[in-house]
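Colleague: what follows is a predicted structure for the sequence shown.
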Amino acid sequence: MVTRTPTEGLGQPVGDSPGGVVERERPGAGDRFARFLERSWRPFVLLALLFAGWWAITAAELVEPYEVASPGVTLETILAKPDYFLDHAWTTTYETLLGFVIATVIGVFAAVVMVYSSTIEKSLYPLLLFAQVIPKIAVAPLFVVWLGFGLGPKVIVAVLMAFFPVVISMVTGLKSIDPEMLELSATMGAKPWQTFWKIRFPASLPHLFSGLKVAATMAVTGAVVGEFVGSEEGLGFIIQQANGNFDTPTLFAGLVIISLMGVLLFLIVEWLEALVLPWHASRRSDNVTTTL
């Protein structure tokens, strides 16, 4: 008589299953939280060390206060005017999210068209590359001249910054499908739109989310760049104004808030990836570049 014992961490083996198949249990909330802590403590420690170094440099007066504001002074500046920073941060956040969503929609659509039409791909790809290499700070003033100082120029720059990673990653994902899968789909009589929704699109999602995580941070940069060249509100406006007034604490406060905004948007996209792609190997591997 063979006695079967539970496999630690993998659930109970199925007694009558062929080949000793082991039924894996879904990780509970506690396991997921423990895994999150295991993966996150190193970045938090590194961040703490960077802040400690920042504080040590300013505390030892290795640099002048007007050159680098200390962490304490930066925090005091934010807490002294919370409504001021919150209002401007919301403006930049709105511009960033709007630009990111528009870039995602247009980028995905353009990628699909390029994959299904080689003529359009050969015509459009060089233009996309040309548009990407142009410094956005150089063309942003043109949008201000054309559209004024309103919302439009900031959103357009954010779209231009975020568009390229989305379209390139989506094209790569749509083309990475195994040709045998497409042949099998055609053999079984699937229509082109069925092949797209059932095979091509799901297979492209890991690549798409990789591009979206890059685009999320680029959209923040684009919104701020748009505010640099013409704006009366937003974090970019705060930085420009603080730079002109030699107000280093306010300048550093704006930079810290922008950095936190980019990290938060990146984490949101990564969280959505974990919800949409729990089955993908990148979500199950121990050696994965992720914070979730």
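Modeller: Sure thing, it's come through.

Colleague: for the rest of this, base every contact and every neighbour count on C-alpha atoms.
Modeller: Noted.

Colleague: middle-most residue in the chain, spatially?
Modeller: In the chain, the C-alpha nearest the mean C-alpha coordinate belongs to Lys213, at 2.4 Å (Cα atoms, centre = their mean).

Colleague: okay, now the one to match up with it:
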Amino acid sequence: MTDEVATRPTQQPNEASQAQSRAGAWTSAIAWPLASFAVLLLAWQWLVPLAGIPEYILPVPSAFFERLWTDRGLIFQHTLVTGNEIVLGFLMAAVISIPLGYIIVSVKILEKAIYPVIVFFQLVPKIAIAPLFVVWFGFGLFPKVLLTFLLCFFPTLVASMTGFRALDERVLYLTRSMGASAWQTFRYVRVPAALTYIFSGLKVSAVFAATGAIVGEFVGANAGLGYLLLRGTSFLDMPLIFACLVALSLVGILFSYLVDGLEVVLMPWQRKG
């Protein structure tokens, strides 16, 4: 009884210090980027008028942030369209490329037969074939999702193949000797060992996803941030252009944080603190 009482005061400070360290880590992860952006925007706001650069060339941050607020309804509507294209294309790439990476690694003949074909099609510039998607599928949602999928597919596939191949074969022999089934080996050994590589590919794909959606909207669209950017460019509306760029950046940051959060949930053994 006395031992339990003696250990409680030492455990509580340790838990409190760990909570404080986690809170401090989150605060620093948010505060430092915000401080950097604040310094950048203040320097931009001050240096552009000082250099005599006209607004139709480079607007100051106060101008396009004001436009972002006044046209928030319009920009938000087009942001939802672009965000939908990004999410659908990214999810399609993840759902197809991760299982395909495991199948290619597991069946050696497929790796010799299919993977070179995939690499060959990957070498074709996606931006060059984007106009074909408009001719084939029109100006709707599907060509943008398809282009986003193609840009996200290969990085996720290569990362998945690397992750499933990285596991030491001796570990598989050990699981078989202990009587583990194929599903248990896949669920508790192969997938956890490959997740680090898979999420590396997903983080790269998250960056490409926004690029694919915007390029698809540039080629042919009647909605989305890419369409709004083209409309602002045709009228030399620089505040609108930069407001759309801010909205697109916020979408990319949010999407990147969602991928990071999913990594923390699915890989709790790598949590710090």
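Modeller: Looks like it arrived, so ask away. Remember, it's a predicted structure, so these values are computed and weren't measured experimentally.

Colleague: next, the TM-score between them, please.
Modeller: Scored against TM-score structural alignment, normalised by the length of structure 2, the superposed chains reach a TM-score of 0.90; 267 aligned residues with a Cα RMSD of 2.4 Å.

Colleague: map the residue nearest to the centre of structure 1 onto structure 2.
Modeller: Mapped onto structure 2 by TM-score structural alignment, Lys213 of structure 1 lines up with Lys203.

Colleague: who's in contact with its match?
Modeller: Contact analysis of Lys203 of structure 2 by Cα atoms under 8 Å, 6 or more residues apart in numbering lists 256, 259-260.

Colleague: again, 10 Å this time
Modeller: For Lys203 of structure 2, the contact set (Cα atoms under 10 Å, 6 or more residues apart in numbering) comprises 152, 155-156, 209, 255-257, 259-260, 263.

Colleague: do the same with Thr148 of structure 2
Modeller: 85-93, 126, 142, 205-206, 208-216.

Colleague: which of those residues fall within helices?
Modeller: The helices, defined by DSSP state H, take in 85-93, 126, 142, 205-206, 208-216 from the contacts of Thr148 of structure 2.

Colleague: where exactly do the helices run in structure 1?
Modeller: Listed in chain order, the helices of structure 1 (DSSP H) span 29-59, 71-80, 82-116, 118-133, 136-147, 151-175, 179-187, 192-195, 201-229, 235-244, 248-276, 281-284.

Colleague: I'd like these laid out as a markdown table, including distance to Pro65 of structure 1.
Modeller: As requested, those are exported to a markdown table (distance: least, Cα to Cα, whole Å):
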| stretch | distance to Pro65 of structure 1 |
| --- | --- |
| helix 29-59 | 7 |
| helix 71-80 | 10 |
| helix 82-116 | 21 |
| helix 118-133 | 37 |
| helix 136-147 | 29 |
| helix 151-175 | 32 |
| helix 179-187 | 61 |
| helix 192-195 | 61 |
| helix 201-229 | 24 |
| helix 235-244 | 14 |
| helix 248-276 | 8 |
| helix 281-284 | 45 |
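
Colleague: quickly note the distance from Ala111 of structure 1 to Ala223 of structure 1.
Modeller: Applying Cα to Cα, to the nearest Å, the value for Ala111 of structure 1 to Ala223 of structure 1 is 24 Å.

Colleague: again, but for Trp271 of structure 1
Modeller: According to Cα to Cα, Trp271 of structure 1 stands 23 Å off from Ala223 of structure 1.

Colleague: higher neighbour count, those two?
Modeller: Per other Cα atoms under 10 Å, whichever of Trp271 of structure 1 and Ala223 has more neighbours is Ala223, with 32 against 15.

Colleague: counterpart of that one over in structure 2?
Modeller: Mapped onto structure 2 by TM-score structural alignment, Ala223 of structure 1 lines up with Ala213.

Colleague: alignment lookup: Ile241 of structure 2 to structure 1.
Modeller: Match for Ile241 of structure 2 (TM-score structural alignment): Leu251.

Colleague: so that match sits against Gln240, correct?
Modeller: Yes. Under the criterion of Cα atoms under 10 Å, Leu251 of structure 1 makes contact with Gln240 at 8.0 Å.

Colleague: those two: who's more crowded?
Modeller: Leu251 (24 against 18).

Colleague: now for the more buried one: which residues touch it?
Modeller: Leu251 of structure 1 sits next to 68-69, 74, 77, 235-236, 238-245 when contact means Cα under 10 Å, 6+ apart.
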